[in-house]
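Asks: no FASTA, just this:
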């Protein structure tokens, strides 16, 4: 791809696929129980370069912050809330480590969280970062929703989109396990495939 001159001040973006597992629908009353992240790739004015999604990863299981939970949410993740009350990482320590990891892997690039869909994971991630570290390395809006990205490229209404409607070649060959790191890696591959896909 030819270099595009005239934009020397434009910082590259470092896309980080994030998946979280939680014990309820919203942060605060409910808790984020695990956080997985994988570097998906980097984009600058010359284009997007995919990363090996297993090369730079982060994973923590967290101690719950309240006594409330939705039993069905625990069935999905398979996480043992009683175990995490004893063994889970302190949220402030875990989110501090995550923020430092994001800054470390980003270098001079601007980190962007990406997820499928991003809305649920971003809600918990941003709330936890602000609550326990005082801020977010992604800023207040540094997230990209893969579902929206696909809908735009496929020229489909957003609510018509599901993974089963996507061309098979876009999907990762990895299973979606509801383990936060497994799913972050799987989604990193989906993101890179979507970035390379010309659309319809």
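Replies: Thanks, I have it. The model shown is predicted, which means the values in this text are computed figures rather than measured ones.
Asks: make it CA atoms for all contacts and neighbour counts henceforth
Replies: Fine.
Asks: what are the ranges of the helices in the protein?
Replies: Assigned by DSSP state H, the chain shows helices spanning 71-77, 81-87, 91-106, 118-133, 146-154, 180-196.
Asks: what's the closest of these to residue 59?
Replies: Closest to residue 59 of these is helix 180-196 (CA to CA; 6.1 Å).
Asks: show me what the closest one is packed against.
Replies: Contact partners of helix 180-196 among helices and strands, from 3 or more CA pairs under 8 Å, 6 or more residues apart in numbering; DSSP states H and E: strand 13-22, strand 32-44, strand 47-50, strand 57-61, strand 110-115, helix 146-154.
Asks: okay, those in TSV with distance to residue 164 next?
Replies: TSV is the format used below for the helices and strands packed on helix 180-196 (distance: least, CA to CA, whole Å):
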stretch	distance to residue 164
strand 13-22	19
strand 32-44	22
strand 47-50	23
strand 57-61	27
strand 110-115	17
helix 146-154	12
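Asks: return the most buried member of these.
Replies: Mean neighbours per residue, mean count of other CA atoms under 10 Å, is largest over the helices and strands packed on helix 180-196 for strand 13-22, with a mean of 28.
Asks: tilt between that strand and helix 118-133?
Replies: 90 degrees (axes from the mean of the first three to the mean of the last three CA atoms, to 10 degrees).
Asks: centre of the chain to strand 13-22, how far?
Replies: A distance of 1 Å separates the centroid of the chain from that of strand 13-22, by CA atoms, centre = their mean, to the nearest Å.
Asks: what of stretch 161-180?
Replies: With CA atoms, centre = their mean as the basis, stretch 161-180 stands 15 Å off its chain's centre.
Asks: same thing with stretch 73-88?
Replies: So, by CA atoms, centre = their mean, the centroid of stretch 73-88 is 20 Å from its chain's centroid.
Asks: how long is it from one end to the other?
Replies: 17 Å (CA to CA, to the nearest Å).
Asks: what do you get for stretch 18-33?
Replies: Termini of stretch 18-33 sit 14 Å apart (CA to CA).
Asks: and if you look at stretch 66-80?
Replies: End-to-end for stretch 66-80, by CA to CA: 15 Å.
Asks: what lies in contact with it?
Replies: Stretch 66-80 has contacts (CA atoms under 8 Å, 6 or more residues apart in numbering) with 21, 22, 23, 24, 28, 29, 30, 31, 33, 81, 178, 179.
Asks: want to compare, so here's the second one:
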């Protein structure tokens, strides 16, 4: 296989010490469950594999020795084996601490010897790109985390107005909840509230109070939010209802204050989300089989929201939309699959 030019000189390796183990550990990486690894310090150095370095991008091979994915090193520490804590071993994704320890003691014993005080290189990384040889396995094991988000603002556009608050729910397609994030923001001094929007807020005193209590600077909140998104394993997908409103606000604020985007694409720099995101408004309309003029979130049954009222408090609305996403994915999975050829779109 010909590697993309940017990886032509990258270090290539397989996890483990057998084709079977290489494939097993690769599956954990592709699923997002494995974001750390460790190796004996004695195996690094002149004439051997170089020590990992933060920011370096390496090629992981599958059990057949084919380049399957690209990982980027996020952190490197050298520790005694007995000093490695469960906080790190959990990121290896290979079971609880007892299982991890038993497996690694056996691995080191058969690859040069084991001792509790041996020095170990502990590396954390992120999955950067799946290469063609890894795509079939990736499609089998990957389970993206959906970041379902609602925002509140003092006007219709981030070009002229301010975002007041937002909340996100991190959830899998099966409803597994991974976490929540909410924040209130200071209004921007270079923006002006919209009179019509503010008149509407006058009719929502309870929601206004929730939206404006204990605000923080966007320059503080948005980097913290980006770190929160990246803390989850595997790919994250942004979800909003509709994308053109909530997604537009979040994209603008992330771009302005955190150097990243709601969208992914051929951009340089940090990308915390995968793909173009999901518009629940569009998804709900199409999966209901409704004509376009009858699309709308209010057309969905209350049980789709988990009977969570739409209160205009960002966290309430994000939770309701997260339940909607799970229900819509159920509808989507019940449909007959449609596939195309690689030449359909370029």
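Replies: Received the coordinates, thanks. Since we're looking at a predicted model, the values are computed, not measured.
Asks: circling back to that earlier point, deepest in the core, which of the helices of structure 1 is it.
Replies: helix 180-196 (a mean of 24).
Asks: that one aligns to what range in structure 2?
Replies: Aligned by TM-score structural alignment, helix 180-196 of structure 1 falls on residues 314-330 of structure 2.
Asks: so how far is the matching stretch off the chain centroid?
Replies: Relative to its chain's centre, stretch 314-330 of structure 2 lies at 17 Å (CA atoms, centre = their mean).
Asks: do the same with stretch 178-186 of structure 2
Replies: 16 Å.
Asks: out of the contacts of stretch 66-80 of structure 1, which is nearest to residue 121 of structure 1?
Replies: Nearest member of the contacts of stretch 66-80 of structure 1 to residue 121 of structure 1, counting by CA to CA, is residue 21, at 8.1 Å.
Asks: need the contact list for that closest one.
Replies: 32, 33, 34, 35, 77, 178, 179, 180.
Asks: try 7 Å
Replies: Shown in contact with residue 21 of structure 1 (CA atoms under 7 Å, 6 or more residues apart in numbering): 32, 33, 34, 35, 77, 180.
Asks: if I line the two up, what does it land on in structure 2?
Replies: In structure 2, the residue matched to residue 21 of structure 1 (TM-score structural alignment) is residue 152.
Asks: ditto for residue 12 of structure 1
Replies: Under TM-score structural alignment, residue 12 of structure 1 pairs with residue 143 in structure 2.
Asks: what sits closest to that match if chain neighbours are left out?
Replies: Excluding the flanking residues, the one nearest residue 143 of structure 2 by CA to CA, 6 or more residues apart in numbering is residue 31, at 6.4 Å.
Asks: and that neighbour, how many neighbours does it have?
Replies: 23 (other CA atoms under 10 Å).
Asks: cool, the one 5 residues further on as well?
Replies: A total of 21 residues lie near residue 36 of structure 2 under the criterion other CA under 10 Å.
Asks: before we move on, what about residue 67 of structure 1?
Replies: 10.
Asks: what's the answer for residue 77 of structure 2, then?
Replies: Other residues close to residue 77 of structure 2 by other CA under 10 Å number 11.
Asks: can you check residue 193 of structure 2 too?
Replies: Residues within reach of residue 193 of structure 2, counting by other CA under 10 Å, total 17.
Asks: tell me how far the aligned partner of it in structure 1 lies from residue 181 of structure 1.
Replies: Residue 193 of structure 2 maps onto residue 69 in structure 1, with residues paired by TM-score structural alignment. Residue 69 of structure 1 is 22 Å from residue 181 of structure 1, where distance means CA to CA.
Asks: quick one on the thing from earlier: map the residue nearest to residue 143 of structure 2 across to structure 1 for me.
Replies: By TM-score structural alignment, residue 31 of structure 2 lines up with nothing at all.
Asks: hmm, residue 142 and residue 31 of structure 2 touching each other?
Replies: Yes. Contact criterion CA atoms under 7 Å: residue 31 of structure 2 and residue 142 qualify, at 4.2 Å.
Asks: contact partners for residue 147 of structure 2?
Replies: 168, 169, 170, 171, 236, 237, 238, 239.
Asks: could you find the counterpart of the third one in structure 1?
Replies: Counting by TM-score structural alignment, residue 170 of structure 2 lines up with residue 39 in structure 1.
Asks: quick one: residues contacting that match.
Replies: When contacts are counted by CA under 7 Å, 6+ apart, residue 39 of structure 1 touches 15, 16, 17, 51, 53, 56, 57, 188.
Asks: how about residue 138 of structure 1?
Replies: 111, 112, 113.
Asks: which non-adjacent residue is nearest the last one?
Replies: In other words, residue 113 of structure 1. Spatial nearest neighbour of residue 113 of structure 1, excluding adjacent residues (CA to CA, 6+ apart): residue 143 at 4.5 Å.
Asks: what is the aligned counterpart of that neighbour in structure 2?
Replies: In structure 2, residue 143 of structure 1 lines up with residue 277, judged by TM-score structural alignment.
Asks: how far away is its match from residue 251 of structure 2?
Replies: 11 Å.
Asks: swap in residue 218 of structure 2?
Replies: From residue 218 of structure 2 to residue 251 of structure 2 the distance is 13 Å (CA to CA).
Asks: list the contacts for the residue nearest to residue 323 of structure 2 when sequence neighbours are not counted?
Replies: Using CA to CA, 6+ apart and skipping residues adjacent in sequence, the residue nearest residue 323 of structure 2 is residue 305, 5.2 Å away. Residues counted as contacts of residue 305 of structure 2 (CA under 7 Å, 6+ apart) are 320, 321, 323, 324.
Asks: let's see it at 6 Å
Replies: By CA atoms under 6 Å, 6 or more residues apart in numbering, the contact set of residue 305 of structure 2 is 320, 323, 324.
Asks: tell me which residues in the helix or strand harbouring residue 98 of structure 2 are buried?
Replies: Remark: residue 98 of structure 2 resides in helix 97-109, with elements defined by DSSP states H and E. The neighbour-count check on helix 97-109 of structure 2 (16 or more other CA atoms under 10 Å) flags 97, 100, 101, 104, 105, 107 as buried.
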